[in-house]
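Visitor: Test case, fold it:
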Amino acid sequence: MREFCRLSLIAWTVVGVLSIHCGPARAQAPAPEPDRWAVVRCGTLLAVPGKPAIEGATVYIKNGKVEAVAPRGEAGPTIAAGAEVTQVDLSRMFVLPGLIDCHVHMTSQTARDQRLMSLVKSDADNALDGVVYARRTIDAGFTTVRDVGSLGDACLALRDAINDGKIVGPRILASAKSIAATGGHADPTNGWRDDLFDVPGVEQGIADGPEAARQAVRLQVKRGADLIKITAT
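Guide: Okay, the predicted model is just below:
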């Protein structure tokens, strides 16, 4: 009798486990996020450099990328029901694609005391300056920039904050610290007294010879650089 009870208990336990694992799935997959559209109605549109501008065209932007350009009187792409649509009226404006600047330094600007400020300002100061310069850059029509040399982590943090939508600015491709030979253009100790700073090494982007150059590049890649800036002279 005890053996029968023990076997019955085991059988019901197995049935219960199978019921849990083999029962119909109740969890529902999350609903996909709706597409986000911007419909930009232009007065005059320069869509392709070198070709005539188009009067009265409409630009359709889907999830941040241009989906289509419809000349006046032509239908645009089909927008699915449930999509988020933003209407932008630029019918009195001349519209052109965002500009690209291939040589910027987003966390600094040329000034009489720029050299001194490199010693006075902290990485945090440079990051906050970068927020201001990023807004000026996007307001000037530049939607992508290539930052070719910066100190510290300010520019990399600025790039990431823009990508995350925390602040307004252009898309940044950052090189982080430029790489140079000792005494080269990107040697941060150039022009200062020898007793003010230690001799810079690969951590500061200084590379003398192929092995040091490889290490310097790998360090910038590790920090998150999108590209490498080398000053050969």
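
Visitor: contacts and neighbour counts: CA atoms only from here.
Guide: Noted.

Visitor: And the helices in the protein?
Guide: 2-22, 114-120, 123-139, 154-163, 210-223 (DSSP state H).

Visitor: Nearest to Ser91, out of the ones you listed?
Guide: helix 123-139 (19.1 Å; C-alpha to C-alpha).

Visitor: can you pull the buried residues of that closest one?
Guide: Judged by neighbour count (16 or more other C-alpha atoms under 10 Å), helix 123-139 contains these buried residues: Asn126, Ala127, Asp129, Gly130, Val131, Tyr133, Ala134, Thr137, Ile138.

Visitor: Can you list the neighbours in contact with it?
Guide: Under the criterion C-alpha atoms under 8 Å, 6 or more residues apart in numbering, residues 106-108, 143, 151-155, 157-158, 167-170 lie in contact with helix 123-139.

Visitor: now the angle from it to helix 154-163?
Guide: 50 degrees (axes from the mean of the first three to the mean of the last three C-alpha atoms, to 10 degrees).

Visitor: List the contacts of Leu158.
Guide: Ala127, Gly130, Val131.

Visitor: For those, give me CSV that also has distance to Leu9.
Guide: What follows is the contacts of Leu158, written out as CSV (distance: C-alpha to C-alpha, whole Å):
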residue, distance to Leu9
Ala127, 67
Gly130, 70
Val131, 68
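
Visitor: Before we compare anything, build this one as well:
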Amino acid sequence: MAGSLALNSLFTLANPLVITADRMVDVKAGKVIESAVVIIEDDVIVQAGHSKKIAIPDNAEVMALGDYTLMPGLMDMHVHLTSDPTKHGYSSLSVSVPRAAITGVKHAKDTLMAGFTTVRNVGAPGFTDVALRDAINDGDVQGPRMFVAGPSLGVTGGHCDNNLLPYGYHDKSEGVADGPWEVRKKVRENIKYGATVIKFCATGGVLSKGTKVGARQYTEEEMQALIEEAHLRGLTVATHAHGTSGIKAAIRSGVDSVEHVSLLDDEAIELAKKHGTYFSMDVYVTEYILGEGEKAGILPESLAKERIVGTKQRENFRKAVKAGVNMVFGSDAGVYPHGNNGKQFARMVTWGMTPMQAIQAATINSATLLKQQESLGSIEAGRKADVIAVKGNPLDNMALMEDVGLVVKDGQIVKSLAM
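Guide: Coordinates of the predicted model:
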């Protein structure tokens, strides 16, 4: 073999990279493989499995990790990389679009270093997420692979509008669209300027001024037009929805994933199972909102709403998991500090998932939602070389997911164990 790698610097390798570790999570089979080996050439995994079944190439560079667990690069389906978690409520008005884009550069790197090699950015002003994605793809800045929504769509005065200023300012968010043809036009505009997913607000929200969390905001006719337009162009659609009526209307209209999902009934769960809809439930963020939110400028009205829905959402998370609803990992990072995404894993287990289910939610399930399961979300031959390593066995202690040691994205070591 060409040699063994030191673990304290970054690498782009000409020879095959071999990573060995005491264990590897096979997310498709839902099992752990002991004495694991992964072989990477360029940006692709060429072999992965038990060490007895794999021959290591003579010219390989070997990274022997020992007591680590290998997993696919993690995927977070609900982030806002250009959002500043220290500026909520009225303080958010001080953030310009260029400033948001620059802030996103820092947050993208923080997210990648936390082991999240792919994210879905569900809403950003001024197409700042498109610019950030392109900068990452061009190699100008470090960050995860991004699927981006551009401005979120919503009704006048709804959760996706800016309701902080009085009438005299005539201010509204750029994603506001009312009526079936207006929402179609807005979907087309987002796609024109680089969106690869569409996000809309079906109900009120916790952090918006003057909206009721459970109140539906788009009619079913509007939702159907919006989703149909996106699907015609091959894009998946996510909807912000806390309230039961909005959740059910969005599912009936063909939405691909429902975000937050705070208030549920049995009919909503059955509809999700029938339609194959994914739930993305941010069961950690309530701790930040109620613990640190006031200092970050979150409005008293919003804190009061979170006290009402936080526990209900977690109880409904348990119900959805038990019922077998498709689940993905969605943290809402941007409401709380980026790079802390991994804190949600332990909460997902506390509220009803097995450790394996939580890891699958952030890997193969998320890849399937994005229709990328043939290239992302698992460690197997032919997949993109996105691999992370966590010290010890996180299946025994999910808090270990908060400290990812090694991050490989597209075959490049972007974080090594000594960093």
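
Visitor: quick one: TM-score?
Guide: Once superposed, chain against chain, the TM-score is 0.73 (TM-score structural alignment, normalised by the length of the first structure); 191 aligned residues with a C-alpha RMSD of 2.5 Å.

Visitor: Show me which of the contacts of Leu158 of the first structure is closest to Gly76 of the first structure.
Guide: Of the contacts of Leu158 of the first structure, the one sitting nearest to Gly76 of the first structure (C-alpha to C-alpha) turns out to be Val131, at 36.3 Å.

Visitor: In the second structure, what residue corresponds to that closest one?
Guide: Val131 of the first structure maps onto Val105 in the second structure, with residues paired by TM-score structural alignment.

Visitor: sorry, back to before: of the contacts of Leu158 of the first structure, which are reproduced in the second structure?
Guide: Compared against the second structure with both residues aligned by TM-score structural alignment, their matches' C-alpha atoms under 8 Å, the contacts of Leu158 of the first structure retain Ala127, Gly130, Val131.

Visitor: Quick check: the gap between Glu270 of the second structure and Val37 of the second structure.
Guide: From Glu270 of the second structure across to Val37 of the second structure, the span is 41 Å (C-alpha to C-alpha, to the nearest Å).

Visitor: So for these two, which residue has more residues nearby?
Guide: For Glu270 of the second structure versus Val37, neighbours defined as other C-alpha atoms under 10 Å are more numerous around Val37 (28 against 16).

Visitor: Quick check: closest non-adjacent residue to the residue mapped onto that one from the first structure.
Guide: Using TM-score structural alignment as the criterion, Val37 of the second structure maps onto Thr58 of the first structure. In space, and not counting its chain neighbours, Thr58 of the first structure is closest to Arg41: 4.5 Å by C-alpha to C-alpha, 6 or more residues apart in numbering.

Visitor: quick one, longest helix in the second structure?
Guide: Max-length helix for the second structure by DSSP H is helix 300-323.

Visitor: The first structure: matching residues for that helix?
Guide: Helix 300-323 of the second structure maps onto no residues of the first structure, going by TM-score structural alignment.

Visitor: and Asp26 of the second structure, how far is that from Gly405 of the second structure?
Guide: 19 Å.

Visitor: Find the nearest non-adjacent residue to the residue nearest to the spatial centre of the first structure, please.
Guide: In the first structure, the residue lying closest to the centroid (C-alpha atoms, centre = their mean) is Asn163, at 4.1 Å. Nearest residue to Asn163 of the first structure in three dimensions, chain neighbours excluded: Arg171, at 7.2 Å (C-alpha to C-alpha, 6+ apart).
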